[in-house]
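Asker: coords below, sequence missing:
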């Protein structure tokens, strides 16, 4: 029976996966070679070991009993949620985030696995609740799961990893039939919260002159007055909604005012949790030259590297930006910059195509899934992969803020590679089990 099922495994996804991992190992090696040809890093060897371990996990996950995935989802989420909280007490601090736990050279980043666990538990919760997801009450539990997962990761603080939970959440709910006005509320809330969070620093760093509007974020009297004013607006809107005939007018008044108030209050919490360097990463997205030798350095060097690659690139091991060590984090967050410098536009398109194969074949599996759980699970994992891809490549090109998100399968790192390969294993599992009755 298992042999017959294995014949139905999606070979296209596996080949694309092997291609991406091979490219990753190649450029991790390239990032560890100096301009004089000296190999000063063994990261590529570690990546090969993690890839082998990941392949074993992928096969194991693909062959596990499908029904066990649903029954284990709650326990898996609790395990990695607690591990993320544990990092706040005994975790290692790397690049400003206390996100790793382990002994000696062995360690994991639990937040990477929490993303998979979050997708599993949300898919389990959503199954059979399509009708409930169309009401605001039906979204309470999913939102609480989102707040718990994102909140735990933000406390590390790891803004990049926390951001990934949001598109995953929205995509799964949209696939589950949730109303767009509720999803738009969550999306607009997130955008406004980030915008309000960076406004004070934006005034100081970029405008460098007083903007009266920004007083609503620093003057206590104006802050209190703003909260009271918006709260009164909500009360008036609710009163009109329940007592008068023009309900939709008052509905949208309450909708807009509550959105504004929620984002406004949350921005104070975000500024309290995030470090100054993380706020600066958002600031330099607007203008990297405001801190060109500090927070803006990575973006500037990355754009130079990608632009200098041209159509065919400078050739493997011939990229000056990488081998002269101008580009920090070149084996992790900015590995696409090295790839584009040495392989050019053709190399970048190759990565796009390999990712596209995984995404389109994965969507086919989601549509053919045997049950709702399998469909939600696949959509969630695909959205996670796509989010990493778009955000990472966007930040290397200077069109998205630097958030420290790796390019899955290609960037150096054991936890992100293993969690991504587990995700692929889950997708293949859903694909195989569409033939089981």
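Answerer: Arrived safely. Every value quoted in this text rests on a predicted model; they were computed, and no experiment measured them.
Asker: contacts and neighbour counts: CA atoms only from here.
Answerer: OK.
Asker: what does the strand of greatest length in the chain contact?
Answerer: Counting residues, the longest strand found in the chain (DSSP state E) is strand 97-103. Surrounding strand 97-103, the residues in contact under the criterion CA atoms under 8 Å, 6 or more residues apart in numbering are 84, 86-88, 90-94, 107-111, 156-158.
Asker: List buried residues within these.
Answerer: 84, 86-88, 91-92, 108-111, 156-158 (16 or more other CA atoms under 10 Å).
Asker: Sitting in helices, which of the residues you listed do you find?
Answerer: 84, 86-88, 110-111 (DSSP state H).
Asker: Isn't residue 383 up against residue 170?
Answerer: No. Shown here, residue 383 and residue 170 do not form a contact pair, counting by CA atoms under 8 Å, at 9.4 Å.
Asker: burial count for residue 277?
Answerer: When neighbours are defined as other CA atoms under 10 Å, residue 277 has 12 of them.
Asker: Which element, helix or strand, includes it?
Answerer: helix 276-286 (DSSP states H and E).
Asker: buried residues in that helix?
Answerer: Residues of helix 276-286 classed as buried by neighbour count (16+ other CA under 10 Å): 278-286.
Asker: Could you dump the residues you listed into a markdown table and include distance to residue 116?
Answerer: Listed next are those as a markdown table, based on distance: CA to CA, whole Å:
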| residue | distance to residue 116 |
| --- | --- |
| 278 | 25 |
| 279 | 27 |
| 280 | 29 |
| 281 | 26 |
| 282 | 26 |
| 283 | 30 |
| 284 | 31 |
| 285 | 29 |
| 286 | 32 |
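Asker: Max pairwise distance over the residues you listed: which two?
Answerer: Within the buried residues of helix 276-286, 278 and 286 form the most distant pair, 13.7 Å apart (CA to CA).
Asker: Between strand 97-103 and the helix or strand harbouring residue 140, find me the angle.
Answerer: Element membership for residue 140 (DSSP H and E) is helix 140-154. On the basis of axes from the mean of the first three to the mean of the last three CA atoms, to 10 degrees, helix 140-154 is oriented at 80 degrees to strand 97-103.
Asker: Show me the contact partners of the helix or strand that helix 140-154 is followed by.
Answerer: Once helix 140-154 ends, the next helix or strand along the chain (criterion: DSSP H and E) is helix 159-175. Helix 159-175 is contacted by residues 111-112, 115, 119, 123, 133, 146, 149-151, 153-154, 180, 183, 274, 278, 376, 379-381, 383-384, 387-388, 403-405 when judged by CA under 8 Å, 6+ apart.
Asker: another structure for you, compare them:
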């Protein structure tokens, strides 16, 4: 018993408690927000108690997974990629079968009967872990052309899958994770500068030859909302109205007159924060999200090896890009591409993927000492 208590005490001493508590606080707040949306009828579509109950279950499951992962050696977890990587890809390909569900033009969900699953969210974690391992294996040889091409091919596989699903938002997240992790690994300017020079031509080609009219509209409404006054233009106009309606301290979580916003529980949940808690509440949420991102980057600096470093950078990239794209949509500065706000937006798969990523970062933090083992086996 004494030995067991010693192991437990050691575990909690090494646990990244502040990082976990920051994310947990946002998740608890998420359930409160969703409950408020249901009670106040603040969404444009009818919602019921399953909205916040499902979220609560996903959050509790995420907490358990994150705490378990933090006790395990992330290197051993990542080396199991031969098991979970093929599974993630298979699940992502199932969306193209009869199990696939199309929502707002994106065929990115599968119906398992008792629940729906968005495989691309799990694919993000798979990509971060396998790419971190790939970068650590390459090491100082990253700037060899053969290695650069292989790394690009590694990133292209999940990106192409989600593009075929019609999920432009997730594809953007994959692309930015790839770019940030490559920078962190020390990719040479001899590759960066030609890519930067070719970027305008690539953008022109994609705009004229690849993008469909509705995809172009997502960008054009940023400059003229009347181009789609009942669709995307309406979304961004009403989101900005709702966001500002709370003024400094908001209308309160219960009993106010709220502006109904499309996807108020999902991609536009930050507008509801603005309505209920005002500018002060919005700044508090942004402050906690910023802390989470900065803490993960700080953890990357103390990781015991390159795999841990790149793992933290990848999770940081995933969370940070989600925040930037989501808040950009809400403020009308970026196109509406369906990216949830980490730890706040409703979505079971998204919540679980964020906590899996957080658990791996906590593992890198806990195991930052080379000789450290949570469960010492005497070997």
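Answerer: Cool, got the structure. The structure presented is a predicted model; accordingly, all values stated were derived computationally and were not measured.
Asker: got the residue ranges for the strands in structure 2?
Answerer: 100-103, 106-111, 116-117.
Asker: between those strands, which one is nearest to residue 32 of structure 2?
Answerer: Smallest distance to residue 32 of structure 2 across the strands of structure 2 (CA to CA): 22.7 Å, for strand 116-117.
Asker: what stretch of structure 1 does the closest one fall on?
Answerer: Under TM-score structural alignment, the match for strand 116-117 of structure 2 in structure 1 covers residues 107-108.
Asker: and the matching stretch, how far from structure 2 on average?
Answerer: After superposition onto structure 2, stretch 107-108 of structure 1 sits on average 1.6 Å from its aligned residues (mean CA distance after the TM-score superposition for structure 1).
Asker: got a list of what the aligned partner of residue 28 of structure 2 in structure 1 touches?
Answerer: The equivalent of residue 28 of structure 2 in structure 1 is residue 22 (alignment by TM-score structural alignment). Applying CA under 8 Å, 6+ apart, we find residue 22 of structure 1 in contact with residue 410.
Asker: How much space separates residue 22 of structure 1 from residue 44 of structure 1?
Answerer: Look at residue 22 of structure 1 and residue 44 of structure 1: by CA to CA, to the nearest Å, they are 10 Å apart.
Asker: cool, residue 409 of structure 1 as well?
Answerer: Distance from residue 409 of structure 1 to residue 44 of structure 1, by CA to CA: 13 Å.
Asker: More neighbours: which of the two?
Answerer: The neighbour comparison of residue 409 of structure 1 against residue 44 (other CA under 10 Å) goes to residue 409, with 27 against 21.
Asker: quick one: contacts for the more buried one?
Answerer: Residues counted as contacts of residue 409 of structure 1 (CA under 8 Å, 6+ apart) are 17, 20-21, 24, 416-417, 420.
Asker: Same question for residue 430 of structure 1.
Answerer: Counting by CA under 8 Å, 6+ apart, residue 430 of structure 1 touches 66, 365-366, 369-370, 374-375, 378.
Asker: Also residue 273 of structure 2?
Answerer: Neighbour list for residue 273 of structure 2: 33, 243, 281-282 [criterion: CA under 8 Å, 6+ apart].
Asker: Show me what it lines up with in structure 1.
Answerer: Using TM-score structural alignment as the criterion, residue 273 of structure 2 maps onto residue 339 of structure 1.
Asker: Same question for residue 313 of structure 2.
Answerer: Counting by TM-score structural alignment, residue 313 of structure 2 corresponds to residue 379 in structure 1.
Asker: can you check residue 292 of structure 2 too?
Answerer: Structural alignment (TM-score structural alignment) places residue 292 of structure 2 against residue 358 in structure 1.
Asker: rewinding a little: shared neighbours of residue 22 and residue 44 of structure 1, which are they?
Answerer: With CA under 8 Å, 6+ apart applied, the contact sets of residue 22 of structure 1 and residue 44 do not overlap.
Asker: Quick one: map residue 129 of structure 2 onto structure 1.
Answerer: Residue 129 of structure 2 maps onto residue 120 in structure 1, by TM-score structural alignment.
Asker: er, residue 337 of structure 2 I mean
Answerer: In structure 1, residue 337 of structure 2 lands on residue 403 (TM-score structural alignment).
Asker: and if you look at residue 360 of structure 2?
Answerer: By TM-score structural alignment, residue 360 of structure 2 lines up with residue 426.
Asker: do the same with residue 222 of structure 2
Answerer: In structure 1, residue 222 of structure 2 lands on residue 285 (TM-score structural alignment).
Asker: Could you find the closest non-adjacent residue to that match?
Answerer: The spatially closest residue to residue 285 of structure 1, leaving aside those adjacent along the chain, is residue 401, at 4.9 Å (CA to CA, 6 or more residues apart in numbering).
Asker: For that neighbour, the count of nearby residues, please.
Answerer: 23.
Asker: List the contacts of it.
Answerer: By CA under 8 Å, 6+ apart, residue 401 of structure 1 lies in contact with 281-282, 284-285, 394-395.
Asker: Turn these into JSON lines, columns for distance to residue 80 of structure 1.
Answerer: Shown next, in JSON lines, are the contacts of residue 401 of structure 1 (distance: CA to CA, whole Å):
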{"residue": "281", "distance to residue 80 of structure 1": "28"}
{"residue": "282", "distance to residue 80 of structure 1": "28"}
{"residue": "284", "distance to residue 80 of structure 1": "33"}
{"residue": "285", "distance to residue 80 of structure 1": "32"}
{"residue": "394", "distance to residue 80 of structure 1": "29"}
{"residue": "395", "distance to residue 80 of structure 1": "28"}
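Asker: What is the nearest of the residues you listed to residue 224 of structure 1?
Answerer: Nearest to residue 224 of structure 1 among the contacts of residue 401 of structure 1 is residue 282, at 26.8 Å by CA to CA.
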